[in-house]
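Novice: this one's sequence-less:
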């Protein structure tokens, strides 16, 4: 793996609000957590929130970034 590969970022997943309204919340959040991912939540095609796995959040905190401060 060269430095170019390391710099490439995976695009964030996205979930439509309707998925949560159909009772799929647990399944979506578990998948996100198991895969250590982040995802946008969309309403009418526009991002309204971001979901982040706890592991990823803990890594941010350890690196000095507390998203709760922003």
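Specialist: Structure received. These numbers come from a predicted model, not from an experiment. Numbering: from 1, shown residues only.
Novice: Could you use CA atoms for every contact and neighbour count after this?
Specialist: Noted.
Novice: How is the residue lying closest to residue 54 once chain neighbours are set aside assigned, secondary-structure-wise?
Specialist: Once flanking residues are discounted, residue 54 sits nearest to residue 33: 7.0 Å by C-alpha to C-alpha, 6 or more residues apart in numbering. For residue 33, the assignment made with DSSP: H, G, I helix; E, B strand; the rest coil gives helix.
Novice: State the distance from residue 33 to residue 40.
Specialist: 14 Å (C-alpha to C-alpha, to the nearest Å).
Novice: Comparison target below:
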């Protein structure tokens, strides 16, 4: 059997919704896009949404994963 190296899974960042409420949304989104990451948006310590770069989303679609189907 071939030796397949798995890419280590890095936990997604957790961002507080207050960052968006304070007018920081543009800065937060720009950083996620530049780093090609996804992050949880938390409210009262609980995840309420996930935000990701469009490039990451397009890779999911190309890989046959449409998050709108779930």
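Specialist: Yep, it's here. Just so we're clear, the structure is a prediction, and the values are computed from it rather than from any experiment.
Novice: follow-up on the earlier one: which residue in the second structure lines up with the residue nearest to residue 54 of the first structure?
Specialist: Alignment note (TM-score structural alignment): residue 33 of the first structure maps to residue 33 of the second structure.
Novice: Quickly note the distance from that match to residue 4 of the second structure.
Specialist: For residue 33 of the second structure, the distance to residue 4 of the second structure - C-alpha to C-alpha - is 29 Å.
Novice: Show me where the first structure has its strands.
Specialist: Taking DSSP state E to define them, one finds strands in the first structure at 13-16, 38-43, 46-52.
Novice: Pick the most buried one from these.
Specialist: strand 38-43 (a mean of 18; mean count of other C-alpha atoms under 10 Å).
Novice: Now tell me what touches that one from outside.
Specialist: The contact list for strand 38-43 of the first structure, computed with C-alpha atoms under 8 Å, 6 or more residues apart in numbering, reads 12-18, 32, 47-53.
Novice: Please apply the same query to stretch 48-55 of the second structure.
Specialist: Residues from elsewhere that reach stretch 48-55 of the second structure (C-alpha under 8 Å, 6+ apart): 29, 32, 33, 36, 37, 38, 39, 40, 41, 42.
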